[in-house]
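# Got a predicted structure plus its sequence, pasted below:
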Amino acid sequence: MGRNIKSNLRGRRRQGNVMQAYDALPPELRRWLSTAALPWSPASARGIWRKAGGAKNPQAALERLDAVEAATLRRDGLMQGIGLPN
C-alpha cells in the first residue's frame, strides 16, 4: 500500500510551522507518520499519542493510532480492495 493515499475526506489548512511541530514529535511517532496511509497533521497525531499515553507506553499509543487510521479509512471507503481488514 502506498503512503499518504488521496482521501475523500475534507482537508484542513494548518496554522503555524508544521515542519517545526513535526520535528518536535517523539521519534516513534515520526516513524509512524512516515509510513501512515493518510496525511496526518503533527497536531492530530500528537493529540492521539498523548491521550493514548505515548510517553509511558509508546506501543499502546502506536496501536491506537493504527486503530484510528483504520477507522478513518473505513469511513472514507478507501479500505476496499487494499488488503486491510474491515
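Thanks, I have the structure now.
# Please count neighbours and contacts with C-alpha atoms only from this point.
Fine.
# helix/strand/coil for S44?
Under DSSP: H, G, I helix; E, B strand; the rest coil, the three-state class of S44 is helix.
# For it, give its distance to Q59.
Using C-alpha to C-alpha, to the nearest Å, one obtains 18 Å as the distance from S44 to Q59.
# L33 contacts W40, doesn't it?
Yes: under the criterion of C-alpha atoms under 8 Å, L33 makes contact with W40 at 7.0 Å.
# G54 and A61 touch, don't they?
Yes: under the criterion of C-alpha under 8 Å, G54 makes contact with A61 at 4.9 Å.
# related to what we said a few turns ago, neighbour count for L33 and W40, which is higher?
A direct count of neighbours by other C-alpha atoms under 10 Å for L33 and W40 places L33 higher, at 20 against 14.
# for comparison:
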Amino acid sequence: MSRKGRGNCGASRLRRRSRAGDPMHRFDALPPPLRRWMAEAARPWSPSSCLAIWRRVLARGGSAEEALAHLDRTERALLARDALQ
C-alpha cells in the first residue's frame, strides 16, 4: 500500500509506544470536545496521553478551550520535532 493511502498511521519518525487495554473504549469515554480534537489531529494520539493533558489543564483551573489550545500547541511542537529528525 502506498504511504499516501495509509493516512497518518506510522508516518511519524517519533518513537511509538505500546499501550495496554482497549484504546477504542478509552476513546469513547473521553469528553466530546476532546474526542473531536483527537479525530481531527494531525498525528495519532493515544486517548491516555490526551486525557492526561486535558486533566492537567483543568486541574490548574483552565477551561476546556484552554485544554484544547494546549493540545494544539503540544501537537505543533511534536510535529516540529518530528520534522527535525
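Received the coordinates, thanks. Please read these numbers as outputs of a predicted model, since none were measured by experiment.
# More neighbours: S44 and Q59 of the first structure, which one.
Q59 (14 against 9).
# which SSE is the more buried one in?
Taking DSSP states H and E as the criterion, Q59 of the first structure maps to helix 58-76.
# Superpose on the second structure and give me the mean offset of that helix.
Here the mean offset of helix 58-76 of the first structure against the second structure after fitting is 0.4 Å, by mean C-alpha distance after the TM-score superposition for the first structure.
# For the residue positioned nearest the centre of the first structure, which residues are in contact?
Nearest residue to the geometric centre of the first structure (C-alpha atoms, centre = their mean): W40, 4.8 Å. The neighbours of W40 of the first structure, taking C-alpha atoms under 8 Å, 6 or more residues apart in numbering as the test, are L33.
# counterpart of it in the second structure?
Under the alignment (TM-score structural alignment), W40 of the first structure maps onto W45 of the second structure.
# now do R13 of the first structure
That one, R13 of the first structure, aligns with S18 by TM-score structural alignment.
# for that match, helix, strand, or coil?
Secondary structure for S18 of the second structure, judged by three-state DSSP, is coil.
# What is the burial count for it?
7.
# for L62 of the first structure, same thing?
Neighbours of L62 of the first structure (other C-alpha under 10 Å): 20.
# who touches the alignment partner in the second structure of it in this structure?
Counting by TM-score structural alignment, L62 of the first structure corresponds to L68 in the second structure. Counting by C-alpha under 8 Å, 6+ apart, L68 of the second structure makes contact with L34, W37, W54.
# Which residue is the nearest non-sequential neighbour of the second one?
Yep, that's W37 of the second structure we're talking about. L68 (7.3 Å; C-alpha to C-alpha, 6 or more residues apart in numbering).
# Distance-wise, check A60 of the first structure relative to Y22 of the first structure.
A60 of the first structure is 20 Å from Y22 of the first structure, by C-alpha to C-alpha.
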